[in-house]
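> Pasted the sequence and its predicted model underneath.
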Amino acid sequence: MKRRTTALTSRVGAMAIVVIAIGLLPWLSGRDPALSVLRARSAEQDPTPEAIGAVRAELGLDAGPLHLLGRWFGGALRGDLGRSWSSGAEVLPSVLSGAGASLTLMAAALIIAVAIAAALCVPTLVRGARGTLRTGGTGVGASTLAALPEFLLATLLMLAFSVWLRWLPPYGWEGPRDLILPALALALPAGGILGRLVDDALPAVFAERWVSLWRSAGCTPARIAAAAVRRAVPAVVPQLGLVAVGLTGGAVAVETVFAVPGIGRTALGAAESQDLPLLQGAVLTLVLLGVVAGLVAQAARRRLLGPGLRDEILSLPVPVASSGRMHQVAPAGCAALLVIVIGWGLFLDPLQLDTTARLAAPSWAHPLGTDSLGRDVLARVGHGAAATAGVAVLVCAASYVVAIAAGFLPGFTIGASETANAVPPVIAGILVVAVLGPGTTGASIAVALVSWPPLAAHAAALVQETRAAGYLTAQRAIGSSPGWILTRHVLPAVAGPVARHAVLRLPGIALALASLGFLGLGSQPPAPEWGSSLAEALPYVERAPWAALAPAVMLLLLAALAVSLSTLRAKTPLLRGIRG
């Protein structure tokens, strides 16, 4: 009972901190809100003390941050989110309009994702129902889809279907055809995640005794397959909520690429223009969408389990990946290609301009061509590794330290862990950038804030398991001090496995940093970061697709490396069951 109370208090406190941070954005940004309003209204007007004072009095900023927070929160409860600093229009209609477009996009993406997941699980269902199942059927294909970031998929889909094939429009939000590519960009990773989760759970279900009893009783394979899905789905439904939350973050990048007037694009534009009332309303809506998705997923799981199992934790064992030689060759091959391209590019100058060779095609002088300013793409790809992968190492190290500390205090950190786990890196990036401004530091902090929960969950599980070990009971019996047991037994048993887990998450952290760079929230030009380089090349994608393909291929290799490492992780006994 005490543990449940502590966990509930932690959850409520974490949500309160998020709401307070959103309400205090005008003060946390470190910029004078009155000056931002004055510049938004009239860029030519001199920011005299009298003019700034008049704006401050109009907005009620003289009353202090607590009064401003109370007024904003009270207005939000009444449905009044204030007025935009840039346009003077009411925020609520803009937020509702953007939310409608985003919900339409996410609903279409979720339907497609469920269809993709079902298609991925068909081979396992067929073999399991017939009694011929040996391993799962999704394999590397589903993992590859799950590892691809939405902004990269959106770029590749635009290149393939809009630029080269000219089948679908690249931009806009006018009809059903404009929905296809954005929905696919969101649905492919989500479908891969769901398909892999269900496919991993099905072999354990088919190994249960009731399946053989049903088969011997003459039940049809179709009926057995339906019952197996019914048995496996409740364990996956909570992940469906996280997938829906992930759609809110992925929608920001996808809406930006395809110019969809959704709530994510609205939040990003408000962050860039320092329109804090609009940013507050958009981010609050995104957070509420995530919370509602999680609550719906929990309610659906309880409904599926029924009254007899509502308080039970349905845990299905995860099958161990096969130990074929390809599972060792794939990560080595991806790493080798990355090292070759990066090493070659490091010998070239990423900032040298050649205006006579703007958007030049690949040649001996420029193996990967040049960008819109005549800079060598290979050089920028090589030097961009430091800005993308190098910073990811520092973020990974910081997440590891936080996770180890949180692992010893799971009751107090569960609320912060669940909240951080439910906030996509893009949303965290928008909030941090609103406070610190765009740059590498802000992007690193944003990714670190949402990267530690999986590591903390792993650390907490290892701490609990180690403390329950019999040899530690003997140590306590002979009078060993708690400090001795902690430093000599518990901490060494936790630090090593969690460190290996952190290394395996390194490619995913690098992809998250690249997504923030792509959206203009991370490294700023002329820094040769992979995400920002891809964003710079998009306006010229029809004339020079190679400028966009080079960083895109590097990110694809990074995603493939993440998939390969996750396969190796599944084979490691200490890391089984923490693949989420």
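Perfect, I can see it now.
> only C-alpha atoms for contact and neighbour calcs from this point on.
Noted.
> Quick check: the gap between residue 169 and residue 38.
39 Å (Cα to Cα, to the nearest Å).
> For the nearest residue to residue 280 once chain neighbours are set aside, which three-state class applies?
Counting by Cα to Cα, 6 or more residues apart in numbering, residue 280 lies nearest to residue 22, which is 5.8 Å off, once chain neighbours are set aside. Secondary structure, DSSP: H, G, I helix; E, B strand; the rest coil: residue 22 is helix.
> Verify the stated contact: residue 22 with residue 282.
No - counting by Cα atoms under 8 Å, residue 22 stays clear of residue 282, with 10.1 Å between them.
> neighbour-wise, which of these two wins?
Each of residue 22 and residue 282 has its neighbours counted (other Cα atoms under 10 Å); residue 282 has more, 29 against 22.
> on that earlier part again, more neighbours: residue 169 and residue 38, which one.
residue 38 (21 against 17).
> From residue 90, how far off is that one?
Residue 38 is 17 Å from residue 90, by Cα to Cα.
> same check, this time on residue 491
Taken as Cα to Cα, the span from residue 491 to residue 90 is 54 Å.
> any idea how far residue 395 is from residue 441?
Distance from residue 441 to residue 395, by Cα to Cα: 10 Å.
> So for those two, which residue has more residues nearby?
Between residue 441 and residue 395, residue 395 has the larger neighbour count (other Cα under 10 Å), namely 24 against 16.
> can I assume the more buried one is in contact with residue 446?
No - using Cα under 8 Å, residue 395 is not in contact with residue 446, being 9.5 Å away.
> Touching stretch 354-372 from outside, list them.
373-378, 537, 540, 543-544, 546-547, 550 (Cα atoms under 8 Å, 6 or more residues apart in numbering).
> try this one next to it:
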Amino acid sequence: MKLGIKRGVGPAGLTRLACLLAVLTAVGLLPWLSGKDPALSVLRARSAEQEPTEEALDAVRRDLGLDAGPLSLLGNWASDLLRGDFGTSWVSGTDVLPSVTAGLQVSLGLMGAALVVAALVGVALVAPVLVRGRGTAGTYAAMLAAVPEFLLATVALLVCGVWLGWLPTSGWAGPEYMVLPALALGVPAGGLLGRLVADALPAVLDERWVELWRGAGVSRSLIAGAALKRVLPPLVPQFGMAAVGLTGGTVAVETVFAVPGIGRTALGAAKSQDLPLLQASVLALLVLGLVTGALAALLRRRLLGPALRDAGLALPPTRPVRTPAAVPLTLFTVLAVTIGWGLLRDPYAVNTTARLSAPSWAHPLGTDGLGRDVLARLGHGAASTVGTAAAVCLLSLLVGLALGFLPGVAAGASDIANALPPVIVGILVAATAGPGADGAALAVALISWPPLAAHAAALVQEVRASAFLTAQRAIGASPSWILTRHVLPSVAAPVARHALLRLPGIALALASLGFLGLGAQPPAPEWGLLLDESRAYVERAPWAALAPAVALALLAGLAVSTAAYAQGRRAPRGAKKKEAPVGV
């Protein structure tokens, strides 16, 4: 999430436009960037009996315009787009626009219901803080916000749909079909909104004006309303990013519950290489994200008003919730023991006679559909996932540090990166290079650097304004000396800690791509892929799905508790003001 890089009128605007054009160019050139010849796939989709001769394939290429160069391909796509022509599906041969419009209507309905759920969850988390002025709502909100949508959707389907039979588990035939998807999509968003407000409210309620109002006999409800009005404007951009995140979450939720929305349409088009449908779907998701961000910025300006618009009305420093060291240590120990135990076993050994076996001493977490040991696959999958996440984290750190010295450029690029959830980038990368672990890592790395860049930019600004650097310049220190001996060391250490605390979140993002089939491919024992494979037999062998689900939940809990513990330890020592609010 953005941490508040000040937008620049010049460099930021130009960078924002350049990045947007780059994304649109990548979408327009998907048929050329994929490096594959789709003529054979299109020919088989149109006529399975026709012999794929070179003449027939050439005719398909001419019909699709694939025999032209990249510039002609991009120009034709852009000109058709301006005329309202989104192309023709390579698979069905029908116009793309009706499919995209129908999918977008379903997704907007689902997102609207999810926003209602998010608002209700946020109100439930914030109400105790408004009543008592204190509370631990921020902790519970952080836990809810850290749960990935695909994991919550799988658990909701398993418990409420399969075991209890309360609600339908697939389709889109009535209001009851919307309940579970809306809950899976809205609860994490509500946790994030509730956390932001609950963390900021105690410091606002301690401001001098609140004490004066209480002394004057102003009612508690009026004070609560004024405190919320004081809190909301600086947090509206974060609310906008939460809404943007829903566009990425819809892909996973629609896939789990077989909802015919735009996210599931985009994922299906990527897997079938129906590139015109994929182009239109991704473009719709991108526009949806950009419009949401623009509406959030407009709402913030209206809430601030012209008098306070330039000041920004920054919030006072939040009070970190103290978390005992035993919480993250316990979670880490449980994960480490499980992973270590699994590493001692063979994750690829197939035993068809032991298919879907229940947990036993021979197989402590049971077996999957091929008789492979779930514990072994869980352990080996964690090793590869954490290693990939560490590499992505390091790359994001380097990019964030570099862009921290170019705040204008970073601000513009961050706006576009924040409008593209990992799932959307993963779909684009998979359409270009094919699904795989490397493509998933690239997709997460492309959009994981903005928080680190914002943190680095804030620290650079603070260090450059400090008195000791003025003294260094006065005694004749060179700019390179000041940069390498003072500025960079002061910035690198806090940002590196920030990046380390984001490691579990990056691992969860990689798992989400694996769950959607955009990451590691079978038979790799990746956690998201394990959860996806187990859905086929979740009614017969729920333990195969519960094992990776619990592991992912523990990883999310570790991310939250470690961040809370780190913030709690900084507070007594008078931590720097610009230390980043991690885990947002």
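Now that the structure is in, tell me what you want to look at. Since the model is a prediction, treat every value here as computed from it, not as a measurement.
> Now the TM-score, please.
Here the TM-score for the pair of chains, by TM-score structural alignment, normalised by the length of the first structure, is 0.96; 572 aligned residues with a Cα RMSD of 1.6 Å.
> about what we covered before: residue in the second structure paired with the residue nearest to residue 280 of the first structure?
Aligned by TM-score structural alignment, residue 22 of the first structure pairs with residue 27 of the second structure.
> Do I have it right that that match meets residue 279?
Yes - the pair residue 27 of the second structure / residue 279 is scored as a contact, 5.8 Å apart, by Cα under 8 Å.
> where's the helix or strand where residue 288 of the first structure lies relative to the chain centroid, distance-wise?
Assigned by DSSP states H and E, residue 288 of the first structure belongs to helix 276-305. Centre-to-centre, helix 276-305 of the first structure and its host chain are 15 Å apart (Cα atoms, centre = their mean, to the nearest Å).
> Could you give the number of residues near residue 48 of the first structure?
Per other Cα under 10 Å, the neighbour tally for residue 48 of the first structure reads 10.
> Looking for the alignment partner of residue 409 of the first structure in the second structure.
Alignment note (TM-score structural alignment): residue 409 of the first structure maps to residue 406 of the second structure.
> List the contacts of its match.
Counting by Cα under 8 Å, 6+ apart, residue 406 of the second structure has contacts residue 457.
> cool, and residue 223 of the first structure?
Counting by Cα under 8 Å, 6+ apart, residue 223 of the first structure has no contacts.
> what does residue 281 of the first structure give?
Contacts of residue 281 of the first structure by Cα under 8 Å, 6+ apart are 81, 91, 92, 95.
> ok, now with 10 Å
Taking Cα atoms under 10 Å, 6 or more residues apart in numbering as the criterion, residue 281 of the first structure is in contact with 22-23, 76, 80-82, 84, 91-92, 94-96, 263, 266-267, 270.
> Ok, residue 127 of the first structure next?
Taking Cα under 10 Å, 6+ apart as the test, what residue 127 of the first structure contacts is 133, 134, 135, 136, 137, 203, 206, 221, 225.
> Report the buried members of the residues you listed.
Among those, those classed as buried by 16 or more other Cα atoms under 10 Å are 133, 135, 136, 137, 203, 206, 221, 225.
> Among the contacts of residue 281 of the first structure, name the ones in helices.
The members of these that map onto helices under DSSP state H are 22, 23, 76, 91, 92, 94, 95, 96, 263, 266, 267, 270.
> Tell me which residue of the second structure lines up with the fifth one.
Translated: residue 92 of the first structure. Aligned partner of residue 92 of the first structure by TM-score structural alignment: residue 97.
> For the most centrally placed residue in the first structure, give me its contacts.
The first structure has residue 424 as the residue nearest its centroid, 4.4 Å off, counting by Cα atoms, centre = their mean. Each residue near residue 424 of the first structure by Cα under 10 Å, 6+ apart is listed here: 242, 245-250, 286-287, 290, 446-447, 449-451, 512.
> Who wins on neighbours among those residues?
Busiest of those [other Cα under 10 Å] is residue 451, holding 29 neighbours.
> I figured it was touching residue 501, is that so?
No - the criterion here is Cα atoms under 10 Å, and residue 451 of the first structure misses it with residue 501 at 11.8 Å.
> Identify the contacts common to the two.
Common neighbours of residue 451 of the first structure and residue 501, counting by Cα under 10 Å, 6+ apart, are residue 400.
> Now do the contacts for the residue with the largest distance to the centre of the second structure.
Going by Cα atoms, centre = their mean, the residue of the second structure most distant from its centre is residue 475, 47.2 Å out. By Cα under 10 Å, 6+ apart, residue 475 of the second structure lies in contact with residue 469.
> what residue of the first structure takes the place of it?
Per TM-score structural alignment, residue 475 of the second structure is aligned with residue 478.
> what do you get for residue 527 of the second structure?
Per TM-score structural alignment, residue 527 of the second structure is aligned with residue 530.
> residues near that match, how many?
33.
> got it, and residue 372 of the first structure?
Using other Cα under 10 Å, residue 372 of the first structure has 21 other residues around it.
> Could you do the one 3 residues further on as well?
Residue crowding around residue 375 of the first structure was assessed by other Cα under 10 Å; the count is 23.
> and what of residue 17 of the first structure?
Residue 17 of the first structure has 12 nearby residues by other Cα under 10 Å.
> can you pull the contacts of it?
Residue 17 of the first structure sits next to 23, 416 when contact means Cα under 10 Å, 6+ apart.
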